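Student: I need the structure of the sequence given here:
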Amino acid sequence: MPYVNIKLTREQEPITREQKAELIAGVTELLVQVVGRGPGTTVVVIDEVDTDNYGVGGATITERRKQGK
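Tutor: The predicted structure follows:
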């Protein structure tokens, strides 16, 4: 059973419900085409991560964006 976890940053312009549905359908179809797995056994999870909850180089993404990095 394929299990795909998509992690996206939660931005000011949120990803819409329709866009999420399109991602789920597209990833499922890609797995069907590439690895031959049935869509009924494919799980796709989308996690939205707040930019305060991860960082690079010792600073949160929120802070780095404020600094123009």
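Student: from here on, contacts and neighbour counts on C-alpha atoms
Tutor: Fine.
Student: How are the helices of this protein distributed by residue range?
Tutor: Taking DSSP state H as the test, the helices found in the chain are 17-35, 61-66.
Student: got a list of what the closest residue to T41 other than its chain neighbours touches?
Tutor: Closest residue in space to T41, ignoring its immediate chain neighbours: M1 at 5.3 Å, by Cα to Cα, 6 or more residues apart in numbering. Shown in contact with M1 (Cα atoms under 8 Å, 6 or more residues apart in numbering): 37, 41-43.
Student: how near is M1 to E29?
Tutor: Counting by Cα to Cα, to the nearest Å, the gap from M1 to E29 is 14 Å.
Student: Next: R10.
Tutor: 25 Å.
Student: want to try TSV for the contacts of M1, with neighbour count and distance to I61 as columns?
Tutor: Formatted as TSV, the contacts of M1 follow (neighbours: other Cα atoms under 10 Å; distance: Cα to Cα, whole Å):
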residue	neighbour count	distance to I61
R37	16	36
T41	11	35
T42	17	31
V43	14	29
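Student: one more to put side by side:
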Amino acid sequence: MPIVTVKMFEGRTDDQKKALVEKVTDAVVETTGASKEAVTIVIEEMTKNHYAVAGKRACDE
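Tutor: Sure, this is the predicted structure:
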């Protein structure tokens, strides 16, 4: 039972998230041989002030 977590900044539309889930599911099925019903996708959205690289928050760029 593959479980895929996608972390991304908030702001995508429902249509974009739907397309993402469909394509990621298809890729997992194709590469692992798992059934579509066994694939779980979790989308975790975050604000830019909750993400930083090299000591700088994404919202400060």
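Student: What lines up with A38 of structure 2 in structure 1?
Tutor: Alignment note (TM-score structural alignment): A38 of structure 2 maps to T41 of structure 1.
Student: So that match sits against E29, correct?
Tutor: No. In this structure, T41 of structure 1 is not within contact of E29 by Cα atoms under 8 Å, at 11.7 Å.
Student: Next, count neighbours for A21 of structure 1.
Tutor: 11 (other Cα atoms under 10 Å).
Student: quick one: contacts for C59 of structure 2?
Tutor: Going by Cα under 8 Å, 6+ apart, C59 of structure 2 touches 48-49.
Student: Map it onto structure 1.
Tutor: Matched to structure 1 by TM-score structural alignment, C59 of structure 2 sits across from T62.
Student: Look up how far R57 of structure 2 lies from the residue lying closest to T40 of structure 2 once chain neighbours are set aside.
Tutor: Nearest residue to T40 of structure 2 in three dimensions, chain neighbours excluded: I3, at 4.7 Å (Cα to Cα, 6+ apart). For I3 of structure 2, the distance to R57 of structure 2 equals 28 Å [Cα to Cα].
Student: Closest one to E18 of structure 1 out of the contacts of M1 of structure 1, please.
Tutor: Relative to E18 of structure 1, the closest of the contacts of M1 of structure 1 is V43; by Cα to Cα it sits at 17.5 Å.
Student: correct me, but that closest one touches Y3?
Tutor: Yes. If you go by Cα under 8 Å, V43 of structure 1 and Y3 touch, sitting 4.8 Å apart.
Student: So what's the residue count around G58 of structure 1?
Tutor: Neighbour count for G58 of structure 1, taken as other Cα under 10 Å: 8.
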